[in-house]
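S.K.: coordinates for the following, if possible.
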Amino acid sequence: MSERKHSRWPLVGLVVAVVAVVTLALTGAAKHVPGLEFIPSGHWVANSDLGLVVRVDGATKKPDTQVSIPGLTPGSQVVQDESRGYVVGEDDVTIFGKSTLSVEATVPTPVKGERPVPVQTAGGAYLVFRQSGKIARLGLEAPQVFSADGPVGPPVATSDGTVWVHRTDSGAICKAERGATSLSCPATAPAGHSGALTVSGDRVVFVDTTADTMSVVEQNGFGPPAKLGVDAPANARIAPADAAGKVVVLDPSGNRMHLVEARVDEKGALAEQRPPARTVPLPAGDYDGPSVSGESVVLLDHKSSSVRTYDNQGRQKHSTPIPPEKGKPELVRGEDARVYVDGAEGKHVVVVDKDGSVQPVPVVGAKPDEPRQPVPPPVAPTSDQPATRPPETPVAPPNTVRPVPPPARTNQAQPPPRTPVPPPAQTPPPIPVTPPGMPQNLAIAITTQQVDATVTWAAAPANGAPVTAYHISWQSQGGRSGATTVGGTVFSHVIKGIWQGTDHPFTVTVVAQNSAGRGTPATASHAPPQRVKKINLTKGPLAPECDRSDCYWMHIVMTGFAPNTRYTVTPHSTSPTYENGGHGITTDEQGYAEFNAFYYNVAGDTVWVTTGGVESNRLEWTE
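M.R.: Prediction:
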């Protein structure tokens, strides 16, 4: 009987909890119940000027929650697990609750004098100190510290909550599993080989930059190696995760990036038959990364103070400037698989979405009309008083009609009943109007004539006031530029003749404006349409200049050549005695030319023409 009673209690508790939660949700009281509601992950940023850590929602690109941290120092990092956030300073770690939004404890920093790499996984919040080889799992108590006994490379994590590191001196591949109390090292790279870890298909892969191979890390060693297909230098940097099956290898000294196919088959091995690696040239820069947001590759260029994103085929998507702050920004991959670029002072964070779009967000704290206050705890009991909660306002049961007694009989006139005067409505403080956010999804499309460009974008976040205008400007590397302004409800513009007479790429900038001023600009670049040079040769009309009646011109059509350019076209023949110095022609603004030249009269010979390294079709001459 007792066994039956005990087995029913969890079900009864669950039913009571569900009913309570539903009731609270319907009455609006379920917002702030400690222990039941936790703030979604998002991305937390420490702003020492405000004395706050602020959560930026990666989906809405807005700050929405804040926690006051006493003594917050500049450069503090924030990492989180399911229920708590950890503010990591030079000397201590401040722990706050994500349900209470208040400080719960302070513990010493696990390793002094070394800035850690924060890691957020399903297994918890970690700090990886690469130089000393220490890995700290954070919690409400003092951090649990594991030692790899030597320096480690950049950490990676798998979906089961395991954190992996590579010993850069001994080559050991070690892991801290969820809930484990020590490290285990199932594999070791060959002695003297450099490399780094990544994750593809949720399998850990070691990229050996000495042998230019990659291998899946198995339970007891490595799987079969697969060739990278590129020459990766010893200082190559590897993205912590794949971009839709492509391992990203950055060659920082060569200003280029390699995208290597690395899909893992059903048996957990790298597929042998793979397409060749794609090499992407990069502008000269000082790069951090690479990292991956969704299927997009993210690079942080300190030289140009910009974030560059590419798709997994190597096509550039966006290049966006970083708001200026003192110190170097940092590239962080969040638990939501988005990439965030944190300003050194915590005043801005740049959100890189999974489609490669980029949005700078000012860190200004939560809106004043959206407070998040926890429910007060029970009052502590005294020696002669039981614990109590703050008094609650009684609420009449629904659909209950209270009987009203008849009025007392009296001979005197009764004053009319008083109508209760409602208290004055509390007007929330106004939300400050700020300049608009970045226009979304900026894109450039070419016309069928390959001369004009159509620029499109989506609405920018208004930030408290309607967007009244969008300012569009463009600049070609060849010096051609222009600007225009459209209304706040217009989301496209055609740039006429941007490629007319030029082959130079160009950059477009779109910035929104409201009553507070102009906002963060969006930029996009586009190379000119790919020109395919082609020469078509046919037999033309009779040539009156020839002293024979069977002479005909060669008819020549050139397409895809450089516009407004002078070329010398030279004819050729299978006849060993044929000679001709050629004919000069200038292409039009489309790189097109059509003309008659080089009369010919020997049937059976084969003729063709060449210019600019391009050869026409070969034509057998007829009578």
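S.K.: C-alpha only now, for contacts and for neighbours.
M.R.: Fine.
S.K.: show me what contacts Ser305?
M.R.: Ser305 sits next to Pro321, Ile322 when contact means CA atoms under 8 Å, 6 or more residues apart in numbering.
S.K.: how close does it sit to Asp342?
M.R.: Distance, Ser305 to Asp342, using CA to CA, to the nearest Å: 12 Å.
S.K.: another sequence for comparison is provided below:
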Amino acid sequence: MTAVAVGTVLVAAAFSGAVPPVAGMQFHPTGHWVYDTALQTAFHVDGATTNVDARVPVAGDAGSQVVQSDTDGYVVGGSRIVRFGKSNLKVQSTVVPPSDEVPLTIESVGGPYLVYRQAGKIVRLGTSPVVIPTGDRIGDPVVTADGTMWLLHSETGLVCTLPKAAVSTNSCPARVPAGHSGALTVIADKPRVLDTTAGVLRPINPDGLGAGLPVGVPTSATTQVAPADAGGKVALLDAAKHALYLVDPKTSGSRPITVDLPPGQYDGPLSGGSVIAVVNKTTSTVTTYDIKGQRTDSKQIPVTTGAPKMTRGADGQVYVQDGGGSHLLVVGKDGKVADVPVATEPVPTAVPSTSPSPGGPASPSAPPSPSAQPPQPTPHPEPTTNPEPPAPPKPPAPPEAPASRKPPVPPSAPGAPGAVAASAGSGSATVTWNAAAANRATIGGYLVSWSGGSTTVAGGARRATVSGLTNGQSYTFSVAARNSVGLGPAAGSNAVTPAAAASAPGGFTATASGNDASLSWSQPNLGGGTLQHYTVTASGIGSRSVAGTSTSYSGLRGGQVTFTVRAVTTVGGRTMTGAAASRTVTIAVKNPKIFISRGSDTHSSDCKSPNCSWINMRLTGFAPNTRVELEPYANGHVFSEPCVTTTDSSGAATCDNDTRYDVPDTTVYVYADTADGRVQSNTLYWERR
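M.R.: As a prediction, this is how the structure comes out:
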């Protein structure tokens, strides 16, 4: 009971301002923050009670999202990321995002993260945010309990890892087969790849993807996969067929559950414990289901400006925010959906009254007027012997004019604009503000001024873009409103420094020697920023930070390797990644290998069941883009149905369903004759079935 009482006092203090927040107080990362654009305020909603228990005034962009760590919250918009403290409920710092793309937000161990999927960048938020380039576009990442983020590269199909606190991906243990699409999920805290082309859930092993399990439903590149299982079931959404599938990933041949959905465009699915939630954007509805596919609840999302946002919080619950941030729909652990109106009008500051309240004495805080006198007793008239006649009565005074006829208060110059803020671009800056008080005369315009110039925008404007600025030079801006009376007081912005991302490094060369490669380049135009380091990426290997203008690699695998180098600069607290220079080299082939395994059963006129099966073949380390003929050998001689295949750019190839064998109790292998000699596979004992 003591803990509850203390928490109640702190929340009340945060709202009323009567008591300052206790230093070092932390919100446990439960519940969810939502940003109300109209009120320019972030609200915290407790996930268990659905109470609004904290709020922070923050100047932000329309449609901003909020994510949290243990100690801080972050209002994330297209032009700025604002950090505030959850203990003192005050804004701490502002940075510029690396892209204007709407990011995927992830609250997890080691995070929170912002994932800019099209830009190929991940931001780990903190006191000093870190921008981690991935090298190309990525799908929706997933995170396991140890804080490792798993990434699936859209172009190469590589599955790579980003460990907690790492500044680059450190390994890529698997690759989706060429020509296949895929998506990531987590089942029992183990990452899995759904090969949406083959319809198979595959485990991620240290040496590649495992065989996996067919999901038993049609899948395609547009299939949407929940990032985590719900009570052991994996939720798949086929938006084109308006179908939600619940798949058991543990039991081969188990029948999936199919849930027919109403027509519409969908977001999701997201799982919270044993609950699955989807959002129908067409009807603006959130609907929940249990792991048996039974609908548990459905709730209308209030229709406001912008699209609703669906997220999974750090507490594992699903939250849906309306477009304007005035409502938050909380999906409970039982699947019930609660609509929490978070937009409330600010409580006006109390002003002590100087007049008595109805039926009671005047406020003790109102001192008596100095001119007020205590009541005097009425004197009794003295008797007189010669009384004078009474004076004629005075005519009554004219009545006072009613309040409605009093002269109106004349207009005055406007007040100062609120929440003036600036964000930098390349040779430009964007200045935003809240409306100034009009003071009884319509605001006709706003004057935006800076060292070197000024501009006037319309009275309804709330932002202005200033161009022609010098990259690398610091600027502050002031904004003042003007009405028919005159120009009101100005309010100033934060200081910003315009800058451009660095150009591509010049003179980039990449030279291969055996299994090694040497890289060198020259410093590019830094666009007004300060060079921090270069990010060098090797395809299939990952990225590294380099201080100078050269680096080298050793022990590379055979095949083609593409290297890219980018300059990373900082200016005004922002980190910027420059344009890339790329070179591709071919590494000499070393140690070609063939691995065979027994595939699925088959038959032909000469190959009888149940002992007739395909021989699956995997090639690595061969010459890239080269034709290879694989000869099967068993029972003392080469037999029919050789496999002919062509390796890819990395020297790898697959040959399945080309070669059959059906003589049991015999040792089988395959071989290939290459320019460097014969390469023989492992041997396989063909057991009788």
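S.K.: tell me which helix or strand Leu10 of the second structure sits in.
M.R.: Assessed by DSSP states H and E, Leu10 of the second structure sits inside helix 2-16.
S.K.: which strands and helices sit next to that helix?
M.R.: strand 52-57 (3 or more CA pairs under 8 Å, 6 or more residues apart in numbering; DSSP states H and E).
S.K.: I'd like to know which elements the helix or strand that the helix holding Leu10 of the second structure is followed by is packed against.
M.R.: Downstream of helix 2-16 of the second structure, the next assigned helix or strand under DSSP H and E is strand 32-36. For strand 32-36 of the second structure, the packing partners by 3+ CA pairs under 8 Å, 6+ apart come out as strand 41-45, strand 65-68.
S.K.: give me the stretch of the first structure that strand 32-36 of the second structure matches.
M.R.: Aligned using TM-score structural alignment, strand 32-36 of the second structure spans residues 43-47 in the first structure.
S.K.: the matching stretch: which residues count as buried?
M.R.: His43, Trp44, Val45, Ala46, Asn47 (16 or more other CA atoms under 10 Å).
S.K.: what of stretch 224-241 of the second structure?
M.R.: Buried, per 16+ other CA under 10 Å, within stretch 224-241 of the second structure: 224-239.
S.K.: these two touch, right, Glu594 of the first structure and Val569?
M.R.: No. With contact defined as CA atoms under 8 Å, Glu594 of the first structure does not reach Val569; the gap is 11.6 Å.
S.K.: which of these two has more neighbours?
M.R.: Val569 (18 against 15; other CA atoms under 10 Å).
S.K.: does the more buried one touch Ala593 like I think?
M.R.: No. Assessed by CA under 8 Å, Val569 of the first structure is found out of contact with Ala593, at 11.1 Å.
S.K.: mutual contacts of these two, please.
M.R.: Counting by CA under 8 Å, 6+ apart, the residues touching both Val569 of the first structure and Ala593 are Ile585.
S.K.: would you mind measuring the gap between the ends of stretch 522-537 of the first structure?
M.R.: End to end - CA to CA - stretch 522-537 of the first structure spans 47 Å.
S.K.: and Thr305 of the second structure, what's its match in the first structure?
M.R.: Under TM-score structural alignment, Thr305 of the second structure pairs with Lys326 in the first structure.
S.K.: state the distance from that match to Val54 of the first structure.
M.R.: 19 Å.
S.K.: looking at those two, which is more packed in?
M.R.: Val54 (25 against 9).
S.K.: so the longest strand along the second structure matches what in the first structure?
M.R.: Scanning the second structure for the longest strand, with DSSP state E as the assignment, gives strand 559-571. Mapped onto the first structure using TM-score structural alignment, strand 559-571 of the second structure covers no residues at all.
S.K.: now do that strand: which elements does it pack against?
M.R.: Counting by 3+ CA pairs under 8 Å, 6+ apart, strand 559-571 of the second structure packs on strand 530-538, strand 574-577, strand 581-587.
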